[in-house]
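**Q** only the shape, not the letters, is given here:
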């Protein structure tokens, strides 16, 4: 197909161009072929040696078009320059795309060798930019890990080269096709673009000290007022005072809401850290999350259960439209909820709870050793590896051996009335919980890795067809433990973002509960 296209292109050029120009184009084609010969050329001064390897992405880009020059038109090169400059709004460092050198080579070069080098530089920058938008700036080994189930269907995304070839007629289309299309990314990109245009605000730092609560007098309150004014939470004419007034408290609550913090107007360590975050650090946080979206864009599907780990939210999409959303509780920093992609295929109704080995060792055994009645108070049974009941009083709890602790279904069971299960090596799942009051907290990192979901029973009808709902509701009401295999498995993605844009278009900067942003930002700064 591509050879036929190239032949037709050559015939058309031959009809339109004077003989001298045809000769120049042929010489440039020959120089392009020669650049991939493995011999040192003048082009290696502008291009990394790896880019000129054959086979390779750049080589394939030209080989499929018979090495016909692609950037002879000055208008196309100008379009390329414009799109490369827009990558700054994606939080990408423009250095690798060599804009200054491209700008200098906009005019036709004096000889075929120089023209070939200008061609290769333009294509290299073009392909590199598309690759960064399509797959992420960092190589796979430097990304935050994401476990994927082997049973997931293969990606149907077009290849990078397909996007690059199709976009040659209109370069902007190629960049739009490579850039993540999810509204989450595009809104975050707009927020970053707006923020980076602002003058870096060096707002006043608020010193550490006692907790600040509404109604208190404190010498730091005037600085707090200045800080809130600098970010638009208080009007500029708010009078300075040492009283922590209700109007200031209202502004602090709004600040806390937009920073994923408990909106109680109490200024403790977390709120103080967020207030004192430098402007540059805020930009870095957005850049890190734009990069995460570039990694994960390919994992998004129209029908999806999406767990936003740092955001403490579970969202269910059908046909790309949000159908349901609920708050979640996720793993503590010492027992983090993993990033993964799998398929929800099974429900446990009125589940029993088998205590995971880590929780058994670190949490339950110390309690049992202090008081063996802990087992009875919490409806915990002791079993051997074959599932046989054991008598707790006959066990040496200093060296209990390979036992299993299991809690019966019921109102005190930590899994509540429903567990939503999917294959993964971490033994995590979504589940109901009796710990409802914790959903009012923020951030909500309280679990041992599994995801507790508020109102999870509301999600159940969405996972079932109409004929399944009534029989399953009866089984749920029975109080008996049972398993149910979904007729239509649903993809689940659990991922980590610390920045988002809400329904009102407001930027949300969350607490980095797993302390990942700084490391990712450092890697992005080093990736030139």
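**A** Thanks, I have it. Remember, predicted model here, so these are calculated numbers, not experimental data.

**Q** only C-alpha atoms from now on, for both contacts and neighbour counts.
**A** Fine.

**Q** any chance you could list what contacts the longest helix anywhere in the chain?
**A** Longest helix in the chain by number of residues (criterion: DSSP state H): helix 112-135. Defining contact as CA atoms under 8 Å, 6 or more residues apart in numbering, one finds that helix 112-135 is touched by 24-25, 27-29, 31-32, 42-43, 46-47, 51, 58, 69-72, 77, 80, 84, 96-98, 102, 105, 108-109, 137-138, 160, 164, 174-175, 178-180, 294-295.

**Q** was I right about residue 398 contacting residue 369?
**A** Yes - with contacts counted by CA atoms under 8 Å, residue 398 reaches residue 369, the gap being 7.5 Å.

**Q** quick one, which of the two is more surrounded?
**A** Legend: neighbour count by other CA atoms under 10 Å for residue 398 and residue 369, higher for residue 369 (13 against 10).

**Q** what's the neighbour count on the nearest residue to the more buried one once chain neighbours are set aside?
**A** Distance criterion CA to CA, 6 or more residues apart in numbering; nearest residue to residue 369, sequence neighbours excluded, is residue 397 at 6.3 Å. Number of residues near residue 397 (other CA under 10 Å) recorded here: 14.

**Q** what of residue 279?
**A** 17.

**Q** and it, what does it touch?
**A** So residue 279 contacts 200, 201, 202 (CA under 8 Å, 6+ apart).

**Q** do residue 31 as well
**A** 112, 113, 116.

**Q** the helix or strand hosting it vs helix 112-135, what angle?
**A** Per DSSP states H and E, residue 31 falls inside helix 19-35. With axes from the mean of the first three to the mean of the last three CA atoms, to 10 degrees defining the directions, helix 19-35 sits at 60 degrees from helix 112-135.

**Q** residue 493 touches residue 342, doesn't it?
**A** Yes - Residue 493 lies in contact with residue 342 (CA under 8 Å); the separation is 6.7 Å.

**Q** and the gap between residue 139 and residue 49?
**A** Residue 139 is 18 Å from residue 49, where distance means CA to CA, to the nearest Å.

**Q** apologies, that question was intended for residue 178.
**A** 25 Å.

**Q** so these two - more neighbours on which side?
**A** When neighbours are counted by other CA under 10 Å, residue 178 and residue 49 differ, and residue 178 comes out ahead with 22 against 14.

**Q** for residue 172, which non-adjacent residue is spatially closest?
**A** Nearest residue to residue 172, sequence neighbours excluded (CA to CA, 6+ apart): residue 83, at 6.5 Å.

**Q** identify the residues contacting that neighbour.
**A** Counting by CA under 8 Å, 6+ apart, residue 83 touches 171, 172, 175.

**Q** and it, how close does it get to residue 178?
**A** To residue 178, residue 83 is 12 Å away according to CA to CA.

**Q** which residue is the nearest non-sequential neighbour of residue 419?
**A** Per CA to CA, 6+ apart, closest to residue 419 is residue 431, 4.2 Å.

**Q** and the residue nearest the centre of this protein?
**A** residue 292 (3.8 Å; CA atoms, centre = their mean).

**Q** now do the contacts for residue 520.
**A** Contacts of residue 520 (CA under 8 Å, 6+ apart): 143, 288.

**Q** check it against this one:
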């Protein structure tokens, strides 16, 4: 490659380079150690192009402003080489790039396999090689740090209401002042990543599953044969030995002793591990399957059915991808939410509460929005600000049109018979209205408070554009299902009274007495105080989250179906490479009043 000519760049760049070369230097803003400006013209020209063909992803236009400022603040000194050799910091980052997979990133996104050749070219002390090495390192260091800090794709692109702006670095300043001369790059990187034990546990699980995926690939493991109906204990299953090996891979079963015999108890565990396994689905295999089902959100019946086999046949490389996607989403969370006291994981159908030091305090089941019918529960982070005991359910117009108006057309008294009432815009109850008015929003429909109300006896409010919140339910039987996407978008909680006590902990009631279970139950049952609002003295951060790989406190990894296809959407965008989109996908705004249920 020819040395970059000044004629390839604009007049401003030419003048800037001439000024630098003549020693008329501006005030240097970087606090890093000074370096040579002998290659200033080359650096300016390369940065101005916004593309570097030698990169795997040549277009760095999304970082061009930061890179220009980075070099401008240091008077276009070199940053990553001295005397034609890479700095210790540059070499340390090259090792980080090679190891990027353990962070849930793609090493080749940071040119991991190209650095050896670039280093070798430096030995010739070519101005082109030195300049290209420097700009390539700056681009990849900024990409790597930004990707670990706020994720690769802006969550707003997926219409996730999570604002990453508050945690973004001034990359030009950060890299120049804190990175260029860093003596402990792994420690630096650890400080860039989310300060969250859940994030660190997910990262550790990813390293483990990378090893498991390689082992599975090396073993050339074949898919388990499908069955038409579930296999139960004592029945024949031709691939029982292969099933056992597959369950052992993720430690759902510890040993290969699957004979279910009380004999040979004096044999060593090694002898038992090596005994042939009959082609029978035994009790111990069933127990291992049950443990596997527990980790994958499948009904825990210990039977080897089609759903379980389909899950077992998912390559562990796909489980790696799920963990990578989880790490990406953890990076999206602003600092105030990365250790939120309340987190709902939608594909897991679970709400978790945490202590102030972020130790798990409770788990409870939830019901979330249906996959079909555009009722998916959105992903966002907000502050819980108040509770409403014995709430009305204000029916959204679209639900009233689809689900209530047809009944009113047939039976004008339908709403009253089913615990609804109709009001005007001043919340005055009406006795005369038409099905057309109900369907078009000319009148408002609300369900009366009480135990049969669709919202149950309490709702937990964190005001948001989606009208989504947590609430109780008169249909507790749905919590017995392993898959729980049944709502219109809101989140129904399994133990609303317990959650109310937890949320109100330390907060006095109107009589200045602490809230406890008795007071919560009294609020549930007090028919004289419908739609009673209780403001929280201290708002509580809550995250409505979406990860299909969750690591428990004991390190056990759980995987779930990508019910809304959000993992697939993320992978589609990532496959295209940088620069990644930052603008949201088009979305139809909410136009009707009412509460999503």
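**A** Cool, got the structure. A quick note: this is a predicted structure, and the numbers were derived from the prediction, not measured.

**Q** superposing both, give me the TM-score.
**A** The TM-score (TM-score structural alignment, normalised by the length of structure 1) is 0.83; 507 aligned residues with a CA RMSD of 3.5 Å.

**Q** circling back to that earlier point, what do we get in structure 2 for the residue nearest to residue 172 of structure 1?
**A** Using TM-score structural alignment as the criterion, residue 83 of structure 1 maps onto residue 96 of structure 2.

**Q** helix or strand for that match, which one?
**A** helix 88-98.

**Q** looking at structure 2, which of the contacts of residue 279 of structure 1 hold up?
**A** Of these, the ones still in contact in structure 2 (both residues aligned by TM-score structural alignment, their matches' CA atoms under 8 Å) are residue 200.

**Q** narrow the contacts of residue 279 of structure 1 to those that are buried.
**A** Using 16 or more other CA atoms under 10 Å as the burial test, the contacts of residue 279 of structure 1 include no buried residue.

**Q** reformat the contacts of residue 279 of structure 1 as JSON lines; add secondary structure and distance to residue 189 of structure 1.
**A** JSON lines is the format used below for the contacts of residue 279 of structure 1 (DSSP: H, G, I helix; E, B strand; the rest coil; distance: CA to CA, whole Å):
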{"residue": "200", "secondary structure": "coil", "distance to residue 189 of structure 1": "18"}
{"residue": "201", "secondary structure": "coil", "distance to residue 189 of structure 1": "20"}
{"residue": "202", "secondary structure": "coil", "distance to residue 189 of structure 1": "23"}
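
**Q** tell me the contacts of residue 562 of structure 2?
**A** Taking CA under 8 Å, 6+ apart, one finds 347, 548, 568 in contact with residue 562 of structure 2.

**Q** show me what the second one aligns to in structure 1.
**A** Taking TM-score structural alignment for the superposition, residue 548 of structure 2 sits opposite residue 498 in structure 1.

**Q** still on that earlier bit, give me the buried positions along the helix holding residue 31 of structure 1.
**A** Buried residues in helix 19-35 of structure 1, defined by neighbour count with 16+ other CA under 10 Å: 22, 25, 26, 27, 28, 29, 30, 31, 32, 33, 35.

**Q** would you mind putting those into CSV with distance to residue 392 of structure 1 alongside?
**A** Below are the buried residues of helix 19-35 of structure 1 laid out as CSV (distance: CA to CA, whole Å):
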residue, distance to residue 392 of structure 1
22, 91
25, 87
26, 87
27, 87
28, 84
29, 82
30, 83
31, 82
32, 79
33, 78
35, 77
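
**Q** most neighbours among the contacts of residue 31 of structure 1, which one is it?
**A** Busiest of these [other CA under 10 Å] is residue 116, holding 27 neighbours.

**Q** and that one, what's its match in structure 2?
**A** So residue 116 of structure 1 corresponds to residue 131, using TM-score structural alignment.

**Q** what's the answer for residue 250 of structure 1, then?
**A** In structure 2, the residue matched to residue 250 of structure 1 (TM-score structural alignment) is residue 287.

**Q** next, count neighbours for the closest residue to that match other than its chain neighbours.
**A** Leaving aside its sequence neighbours, residue 287 of structure 2 sits nearest to residue 302 (CA to CA, 6+ apart; 6.0 Å). Residue 302 of structure 2: 24 surrounding residues under other CA under 10 Å.

**Q** isn't there a strand covering residue 302 of structure 2?
**A** No - assessed with DSSP: H, G, I helix; E, B strand; the rest coil, residue 302 of structure 2 is coil; it does not lie in a strand.

**Q** wait, what's in contact with it?
**A** Here residue 302 of structure 2 is in contact with 232, 286, 287, 288, 289, 290, 291, 293 (CA under 8 Å, 6+ apart).

**Q** please say which position in structure 1 it maps to.
**A** So, by TM-score structural alignment, residue 302 of structure 2 is matched to residue 265.

**Q** same deal with residue 337 of structure 2?
**A** Checking TM-score structural alignment: residue 337 of structure 2 goes with residue 300.

**Q** wait, what's in contact with that match?
**A** Per CA under 8 Å, 6+ apart, neighbours of residue 300 of structure 1: residue 493.

**Q** then the one 4 residues further on?
**A** With contacts defined as CA under 8 Å, 6+ apart, the neighbours of residue 304 of structure 1 are 316, 317, 318, 490, 491, 492, 493.

**Q** apply 6 Å and report the result again.
**A** Applying CA atoms under 6 Å, 6 or more residues apart in numbering, we find residue 304 of structure 1 in contact with 316, 317, 491, 492.

**Q** tell me the one of these nearest residue 389 of structure 1?
**A** residue 492 (35.4 Å; CA to CA).

**Q** what residues are up against that closest one?
**A** Residue 492 of structure 1 touches 304, 305, 306, 341, 342, 343, counting by CA under 6 Å, 6+ apart.

**Q** so which of the residues you listed are in strands?
**A** Members of these lying in strands (criterion: DSSP state E): 304, 305, 306, 341, 342, 343.

**Q** redo the residues you listed as a markdown table? Include distance to residue 421 of structure 1.
**A** Formatted as a markdown table, those follow (distance: CA to CA, whole Å):
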| residue | distance to residue 421 of structure 1 |
| --- | --- |
| 304 | 14 |
| 305 | 12 |
| 306 | 14 |
| 341 | 12 |
| 342 | 10 |
| 343 | 9 |
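
**Q** show the buried residues in those.
**A** Counted by 16+ other CA under 10 Å, those give 304, 305, 306, 341, 342, 343 as buried.

**Q** all helices for the stretch 401-528 of structure 1, in order.
**A** 456-463, 466-478, 517-526 (DSSP state H, counting those that start in this stretch).

**Q** now these as JSON lines including distance to residue 271 of structure 1?
**A** Below are the helices of the stretch 401-528 of structure 1 laid out as JSON lines (distance: least, CA to CA, whole Å):
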{"stretch": "helix 456-463", "distance to residue 271 of structure 1": "30"}
{"stretch": "helix 466-478", "distance to residue 271 of structure 1": "42"}
{"stretch": "helix 517-526", "distance to residue 271 of structure 1": "18"}
